[in-house]
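Chemist: Sequence and predicted structure are below.
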Amino acid sequence: MSIESTTPTTKIKIKYCTKCKWTNRAIWYTQEILQTFSPPTISEVSLVPEIINPGTFEVYISRTHEELLYRRKMKQDFGLSEKEKKVTYEGFPDAKLLKNLIKQKLEEWDSISSDVVGEHLSRGVGTLLNDGGVDDDDYNDEKDCIECKKEE
């Protein structure tokens, strides 16, 4: 029997705003994920450019169903469900934070061993975030980012 038929496939999807010019950031996260989680742990990482909803940056993980793993907080976040509030953060994640969120979800699903994932991830989630270069003084409450504001 092949590995593919016995191991459930795990997929990561990164949705990002193209108007905000977050393509390179999404590609960098993809590289970090693929270097940390070797197949068959993660079978696919996909990039989904978002044009309709400016300011979007979300990371989804799926095996049997898709779950929101990380969501960048936007100024106009109203009516979020409790589940969405748990995965909404200020700014962008440090690579270590994002990889630890993935690791925790995988462990929740099937208790993967620490030798599949690098030892450097086993020290806790951490809280490293950055703001993506958006200065609070330049941040308009009605807009999601400086680049989206320039586009309008």
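Modeler: Yep, that arrived. Residues are numbered from 1 along each chain as shown.

Chemist: CA atoms for contacts and neighbours, from now on please.
Modeler: OK.

Chemist: Which residue ranges of the protein form strands?
Modeler: 11-17, 44-50, 57-62, 66-72, 88-89, 92-93, 129-130 (DSSP state E).

Chemist: here's the one I want to compare it with:
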Amino acid sequence: MSAESDSSEFIPPFASGNRITIEFCDRCRWLHRATWFQTELFLTFGPKAVSSITLIPWMSDDTAGRFRVWLWMEDEKETAADIEETGSGKKPVLVWDRKSEGGFPELKVLKQRIRDYVQPGQSLGHSDKKDENDKKT
């Protein structure tokens, strides 16, 4: 076995940059919803704006009904060693909490909130348009 294929020598890659965490109640069967949001966010922002999106399924009584989206903002000085030592260089931003917001986010609202942090001023195309109900008469 060569040194290149020895897994004991392998160091996993570090995802520097903005990171998103989606935590959800697995007992509520929200895995598909979480993966759908994950896919849509990756398609919208790409790796330059969002380097990773982590899904965390919860199954305890404390986390029943939970669906939260967190954003960890890039710190240009942050390194893999910093994250390993402290957990993260910065505190995350809670972008959405199903319990406090009264439900799941509309995808366009979630995209707008994340965009406002990672790419302010960036157009989201049709996701920036207001609903008919939002327009003033």
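Modeler: Here it is on my side, so go on. Fair warning: this is a prediction, and the values are worked out from it, not measured in the lab.

Chemist: thinking again about what came up before, let's have the strands of the first structure in CSV, adding distance to Ile102 of the first structure.
Modeler: Output for those, formatted as CSV (distance: least, Cα to Cα, whole Å):
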stretch, distance to Ile102 of the first structure
strand 11-17, 9
strand 44-50, 12
strand 57-62, 8
strand 66-72, 8
strand 88-89, 15
strand 92-93, 12
strand 129-130, 16
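
Chemist: how about TSV for these, with mean neighbour count and distance to Glu108 of the first structure added?
Modeler: Formatted as TSV, those follow (neighbours: other Cα atoms under 10 Å; distance: least, Cα to Cα, whole Å):
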stretch	mean neighbour count	distance to Glu108 of the first structure
strand 11-17	22	15
strand 44-50	17	19
strand 57-62	21	12
strand 66-72	19	13
strand 88-89	17	19
strand 92-93	21	21
strand 129-130	14	23
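
Chemist: and Thr30 of the first structure, which of the ones you listed is closest to it?
Modeler: strand 44-50 (6.5 Å; Cα to Cα).

Chemist: residues in the second structure aligned with that closest one?
Modeler: On the second structure, the counterpart of strand 44-50 of the first structure by TM-score structural alignment is residues 52-58.

Chemist: ok, the nearest residue to Ser46 of the first structure once chain neighbours are set aside - contacts?
Modeler: Spatially, and ignoring its direct neighbours in sequence, Ser46 of the first structure is nearest to Lys13 (4.8 Å; Cα to Cα, 6 or more residues apart in numbering). Going by Cα atoms under 8 Å, 6 or more residues apart in numbering, Lys13 of the first structure touches 45-48, 59-61.
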